[in-house]
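In: Fold the following and give me the result.
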Amino acid sequence: MRTLTVLVLFWLIALPVSGTAQDRHVCSSNGSELQQLRIYEINRSNKDAFHRRFRDHALRIMKRHGFNIVDMWESDTGEKVEFVYLLTWPDKSTMDSRWREFLADQEWIEIKRQTAAESGELVREANGQPLVRVSYSPACSEG
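Out: From the prediction side, this is the model:
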């Protein structure tokens, strides 16, 4: 949880404090746009295989399904290795339907099967949570 908090804080600080009206529309409370934080605990012993699969296959297939990835990080606390990425979605309904499409994609299913056969389990745990910016976020201020 500490890693998650640090990454979210870093992301919020790294955003510009002021911006165009288009940038600030996400600060409304109508829920019309959201971000999704994805955290995968990956196996240290085969993290290179995980990164190859994500870089060479998942990104391409996600793009085909309309995923918009904002940024990606790796966190190694010594106890565990996590792959963290942030997506942006127009709304929760779109997020949910595109994830369903991606997970049912036959090419992705086959790639996961092949990489598991070659390298074993690549992901120990995967979590995703939607993030809706609050109106008093520093990213919403006029500067």
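
In: When you work out contacts or count neighbours from here on, use the C-alpha atoms and nothing else.
Out: OK.

In: Next, count neighbours for residue 36.
Out: Per other Cα atoms under 10 Å, the neighbour tally for residue 36 reads 19.

In: Three-state assignment for it, please.
Out: Here residue 36 is recorded as strand under DSSP: H, G, I helix; E, B strand; the rest coil.

In: Please apply the same query to residue 134.
Out: Of the three states, residue 134 takes coil under three-state DSSP.

In: repeat for residue 4
Out: helix.

In: For residue 42, see how far away it is.
Out: 15 Å (Cα to Cα, to the nearest Å).

In: Looking at these two now, which is surrounded by more residues?
Out: residue 42 (23 against 15).

In: Against residue 42, how distant is residue 85?
Out: 13 Å.

In: and what of residue 74?
Out: In terms of Cα to Cα, residue 74 sits 10 Å off from residue 42.

In: which neighbours do the two share?
Out: By Cα atoms under 8 Å, 6 or more residues apart in numbering, residue 74 and residue 42 have these common neighbours: 81, 82, 83.

In: Where does residue 86 sit, in terms of helix or strand?
Out: Using DSSP states H and E, residue 86 sits within strand 81-89.

In: what's that strand packed up against?
Out: strand 34-42, strand 69-76 (3 or more Cα pairs under 8 Å, 6 or more residues apart in numbering; DSSP states H and E).

In: To check against the first, give me the structure of this:
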Amino acid sequence: MKKQLFLFLFLVITCFSIQAQSDANNRLYELRTYYASEGKMQDLMNRFQQHTLKFFYTYNMRLEGFWLPLGENKENKLVYLLSYPSREARDKSWKEFMKDKDWVAVMKNSAINGEIVAKVESIFLKTTDFSPNDMKSVGDRVFELRTYKTKPNLLPNLLERFRNHTLKIFEKFGMTNIIYWTPTDKEQGSEDLLVYFLTHKSKESGLASFKAFGESPEWQAVKKASEEKAGTGLTISVKSEYFAPADFSPLK
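Out: Below you'll find the predicted structure:
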């Protein structure tokens, strides 16, 4: 009897896990970056916490995470991640949200002493077939957002390297794979960009992990083999940014 109960619970947990993974893979993600006007960062944060997040919930926009740069934030920058069932659902939600009379009033009131947002950037993303979609919140860690730009026609080669080798080697050096994407739109880099989040105990441990990773014979052999197969190095640039989650971020 106990054996049957254990098997039943295992199957239930497995089904939920598969369903959650499928849901994550089928969603559209939007990574949004805001730059606050000079002296308005706290005003912008207050508007998100006191008002904006409620409207996101009302209009079925799922907030996955919300982050601020580690250290001195010279750019007055914040980053957050939304997800939607589809691009059509996203456009419908934003259209209704921006027309909401209460939201319009909030925006007007927040800008009485000057506009609080200087610039907004947005990129639409879909998960890769190897993305772990590890969106469990565990706290006490930092997030690293990494963006790779490949040479022409070599994104499939880079994805193959990550799929078959890189993620596993990351884990060996204490780095946690969270989620991996490519852009959905050509003009935003669907043919040459890989974007992903890792987590570390601290920025210092993240830098140390990458140093050890880069020096490891296993990684050097994988890198050499992938570049020999492509006939060249795979990437043009690699950008790394470290973030801490906001107090109200669902993912910590």
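
In: And the TM-score between them?
Out: After superposition, the two chains reach a TM-score (TM-score structural alignment, normalised by the length of the first structure) of 0.73; 120 aligned residues with a Cα RMSD of 2.4 Å.

In: Is it possible to get the helices and strands packed on strand 81-89 of the first structure out as a markdown table so that each row also shows distance to residue 19 of the first structure?
Out: Shown next, in a markdown table, are those (distance: least, Cα to Cα, whole Å):
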| stretch | distance to residue 19 of the first structure |
| --- | --- |
| strand 34-42 | 18 |
| strand 69-76 | 17 |
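
In: the helices in the stretch 1-150 of the second structure, which residues?
Out: Assigned by DSSP state H, counting those that start in this stretch, the helices in the stretch 1-150 of the second structure fall at 2-26, 41-47, 53-58, 87-99, 101-110.

In: Point out the most buried one among the ones you listed.
Out: Comparing these by mean neighbour count (mean count of other Cα atoms under 10 Å), helix 41-47 comes out on top with a mean of 17.

In: what's that helix aligned against in the first structure?
Out: Matched against the first structure by TM-score structural alignment, helix 41-47 of the second structure falls on residues 47-53.

In: Would you mind getting the average deviation of that stretch from the second structure?
Out: Superposing on the second structure and averaging over aligned pairs (mean Cα distance after the TM-score superposition for the first structure), stretch 47-53 of the first structure comes out at 1.0 Å.

In: Name the surrounding residues that touch that stretch.
Out: 42, 115, 119, 122, 123.

In: repeat that with 10 Å
Out: With contacts defined as Cα atoms under 10 Å, 6 or more residues apart in numbering, stretch 47-53 of the first structure is touched by 41-44, 54-59, 74, 81-83, 111-112, 115-116, 118-123.

In: Can I have the buried ones of those as a ChimeraX selection?
Out: Per 16 or more other Cα atoms under 10 Å, the buried members of the contacts of stretch 47-53 of the first structure correspond to this ChimeraX selection:
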select :41,42,43,44,58,81,82,83,112,115,121,122,123
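
In: picking up where we left off before, residue 133 of the second structure: which of the helices of the stretch 1-150 of the second structure is closest?
Out: helix 2-26 (6.7 Å; Cα to Cα).

In: Determine how far the closest one lies from the middle of the whole chain.
Out: Here helix 2-26 of the second structure is found 25 Å from its chain centre; the criterion is Cα atoms, centre = their mean, to the nearest Å.

In: so it versus strand 77-84, what angle?
Out: 110 degrees (axes from the mean of the first three to the mean of the last three Cα atoms, to 10 degrees).

In: joint contacts of residue 85 and residue 42 of the first structure?
Out: Common neighbours of residue 85 of the first structure and residue 42 (Cα under 10 Å, 6+ apart) are residue 74.

In: which residue numbers in the second structure go with the strand holding residue 86 of the first structure?
Out: Against the second structure, strand 81-89 of the first structure falls on residues 76-84 (TM-score structural alignment).

In: Now do the same contact list for the aligned partner of residue 28 of the second structure in the first structure.
Out: When the first structure is aligned by TM-score structural alignment, residue 28 of the second structure is paired with residue 34. By Cα under 10 Å, 6+ apart, the residues touching residue 34 of the first structure are 26-27, 87-92, 95, 130-133.

In: from the residues you listed, which is closest to residue 103 of the first structure?
Out: Of all these, residue 103 of the first structure sits closest to residue 95, with 12.3 Å by Cα to Cα.

In: For the closest one, list the residues it contacts.
Out: Residues near residue 95 of the first structure by Cα under 10 Å, 6+ apart: 34, 35, 36, 66, 67, 87, 88, 89, 130.

In: Residue 30 of the second structure too?
Out: Contact partners of residue 30 of the second structure, counting by Cα under 10 Å, 6+ apart, are 63-64, 80-84, 87, 90, 122-126, 183-184.

In: The same query, at a cut-off of 8 Å, please.
Out: So residue 30 of the second structure contacts 81, 82, 83, 122, 123, 124, 125 (Cα under 8 Å, 6+ apart).
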